[in-house]
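coordinates only, no sequence provided:
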């Protein structure tokens, strides 16, 4: 009996501690009055300040979406620009509440680094960009090339694996700062720039002196599922970030946009009623207002709107949906049920 009582008491302590930990980040954010979000220091289309200091980008919009879910205000967020080397210490130490910075979800980052990854917001893969004047058509023609690559990233490891697997040699120019990597490439210090294809598109569109002078080769050599991340040990906060991402994807599947969402408030569809909060329960489960998903889409948009606004065919990046299309349209974007 004594051992059973002690086991029950210990379990109660664990549950109590978990509940306390689960509320910690949300309480801190509410008391502070804004979400502190770690973003890229300057990647067009994903995280980039304009000349007036206003942040834009796909990753930035997900920071705003979380702020809307909590405060119903997309401006209740402050951005901390982080390099690849700074991002993990910043989230681990509590300097930021949320990391939304073109970060690849991997096993070791999920475990030893101590991150929980929300749903993928952009399915990507590593590629190569070269000056058009070199006449290179394929990555298989890069034997002996000098390659600019950022240190402390999955990119550096993938690069080594790809060249070794294909029996090719290369000369790496490894640089810590993304801006310095780009500068080295455009200054001619290397023949090739390698990073995620989305990053190459952003660099070509926003950094290259003459974008048309550079070509992105067709090979994609890795899987790079880019996703927001939070610290281990705070389930409620993780749930809020996770379901905020799902809310944007589900809205697009329903056909709900920021412009037509009010037309759906009288829908007889039970799934839509739960989603929009006209049938209560989803908000309470997260510790949020019942209209949190409505507010997110109304003020930030569905996934398609976020994609098109920041990186789609109508932007300088000119990226097609591809794997980032809805699952109903041949892509991988799929939201878990709101029920």
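Sure, I can see it. None of the values given here were measured: they were computed from a predicted structure.

C-alpha only now, for contacts and for neighbours.
Fine.

what sits closest to residue 122 if chain neighbours are left out?
Once flanking residues are discounted, residue 122 sits nearest to residue 226: 5.2 Å by C-alpha to C-alpha, 6 or more residues apart in numbering.

number of residues surrounding that neighbour?
Look at residue 226: counted by other C-alpha atoms under 10 Å, it has 24 neighbours.

report the contact partners of it.
Neighbouring residues of residue 226 by C-alpha atoms under 8 Å, 6 or more residues apart in numbering: 102-105, 120-124.

how far away is it from residue 103?
Per C-alpha to C-alpha, to the nearest Å, residue 226 is found 5 Å from residue 103.

please apply the same query to residue 119.
12 Å.

overlap in contacts of these two?
Listed as contacting both residue 119 and residue 103 by C-alpha under 8 Å, 6+ apart are 227-228.

list the helices and strands the helix or strand encompassing residue 7 packs on?
Per DSSP states H and E: residue 7 is located in helix 2-32. Counting contacts by 3 or more C-alpha pairs under 8 Å, 6 or more residues apart in numbering; DSSP states H and E, helix 2-32 packs against helix 235-254.

after the helix it packs on, which helix or strand is next?
Where DSSP H and E defines the elements, the next helix or strand beyond helix 235-254 is helix 270-276.

mind checking how far whichever helix or strand comes after that following helix is from the chain centre?
Counting by DSSP H and E, the next helix or strand C-terminal to helix 270-276 is helix 282-286. Averaging C-alpha positions (C-alpha atoms, centre = their mean, to the nearest Å) puts helix 282-286 23 Å from its chain's average.

second structure for comparison follows:
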């Protein structure tokens, strides 16, 4: 008992030694805004980018000849939708959209040519699929065109649906997703058909036009391109059936993520350009007068987003100035100003009056 009493007296004595001081009051909350932390990024070196700069041009693999997407004009200059996205990358990394060399590649060789390093980008109406993305050591950088597989037939046959094609001879290109989709479509419905397998779109067109097959199947955009160069385009109809999803876009090797980002954001720069109301004709003035932070960031007036990819500040400005925003590329190559006259459809902006699937992440 004596020990407990002594301990209690000692505690009371020690407590009284602080001179009766009160606990310090809590700090009053500050109304001042927190200081903004600026992140400083250093670009990870890209082997492909370094090679391209030393070489002086982008090596791009394209379709040997698909109207609207990739084809040499009468002067031998490459034109088309897929071609323009190669030019966009060249504008971003070299400051000159003309510094591209195009290699026409058959469908069966397109992935191996990229894997072997013969090209830097494959921009060849190629569909993004699970097995291609995961099994070939390749990356699909972005979707430039949302498509689907369809069928073209002579109007004279009076067909209204692909369900009426049982027993038909159908031209299809070897080594493409179209070949597998065709087999799946008929098997799922218990229908029969005779595949006429060809090596190229050009051969399929020739056979189809000369009664070598009854129907031609491919991506609908490719069918529209093929129809535009037939002797009598009006005598052929694309059936309303869409039997697959075909997101088309550029492909790169999987071992250089920075190069993949460069190609991806070169595509997105064209989409953001359309979203912000920019065009090749207005972008120079916008760079001088724009007050909108998004526009200023995209055009390199504010911040240095190019440095994150090892590019100059004006990389996106050069894309839009030299190649155009997405709506310009679409219109001249496959849209209203082209022989294909394709509607925007799924390829309209997400914010359009008739919304599509086209969407780019924010640049911030």
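Done, it's in. Note that the structure is predicted; figures quoted are calculated from it, not measured.

sorry, back to before: tell me the residue in the second structure aligned with the residue nearest to residue 122 of the first structure.
When the second structure is aligned by TM-score structural alignment, residue 226 of the first structure is paired with residue 248.

for the second structure, what spans make up the helices?
2-15, 47-55, 81-94, 110-115, 130-135, 177-189, 201-209, 220-228, 257-275, 283-289, 293-298, 315-322, 326-333 (DSSP state H).

could you dump the ones you listed into CSV with distance to residue 345 of the second structure and mean neighbour count added?
Compiled in CSV, these are given as follows (distance: least, C-alpha to C-alpha, whole Å; neighbours: other C-alpha atoms under 10 Å):
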stretch, distance to residue 345 of the second structure, mean neighbour count
helix 2-15, 80, 10
helix 47-55, 34, 15
helix 81-94, 16, 27
helix 110-115, 28, 18
helix 130-135, 24, 11
helix 177-189, 21, 15
helix 201-209, 24, 20
helix 220-228, 12, 22
helix 257-275, 15, 23
helix 283-289, 26, 15
helix 293-298, 26, 19
helix 315-322, 23, 27
helix 326-333, 12, 22
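
let me see the contact set for the equivalent of residue 182 of the second structure over in the first structure.
With TM-score structural alignment as the criterion, residue 182 of the second structure lines up with residue 159 in the first structure. Residue 159 of the first structure makes contact with residue 194, according to C-alpha under 8 Å, 6+ apart.

how close does residue 159 of the first structure get to residue 174 of the first structure?
Distance, residue 159 of the first structure to residue 174 of the first structure, by C-alpha to C-alpha: 11 Å.

check residue 182 of the first structure too.
Relative to residue 174 of the first structure, and taking C-alpha to C-alpha, residue 182 of the first structure is found at 11 Å.

turn the helices of the second structure into CSV, columns for distance to residue 73 of the second structure.
Converted to CSV, those look like this (distance: least, C-alpha to C-alpha, whole Å):
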stretch, distance to residue 73 of the second structure
helix 2-15, 95
helix 47-55, 26
helix 81-94, 12
helix 110-115, 22
helix 130-135, 31
helix 177-189, 27
helix 201-209, 16
helix 220-228, 15
helix 257-275, 24
helix 283-289, 28
helix 293-298, 32
helix 315-322, 19
helix 326-333, 12
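
compare these and report which one is nearest to residue 101 of the second structure.
helix 81-94 (9.2 Å; C-alpha to C-alpha).

distance from that closest one to the first structure after superposition?
Superposed on the first structure, helix 81-94 of the second structure shows a mean distance to its aligned partners of 0.5 Å (mean C-alpha distance after the TM-score superposition for the first structure).

tell me the angle that helix makes with helix 47-55.
80 degrees (axes from the mean of the first three to the mean of the last three C-alpha atoms, to 10 degrees).

so where is helix 81-94 of the second structure in the first structure?
Using TM-score structural alignment, helix 81-94 of the second structure pairs with 58-71 in the first structure.
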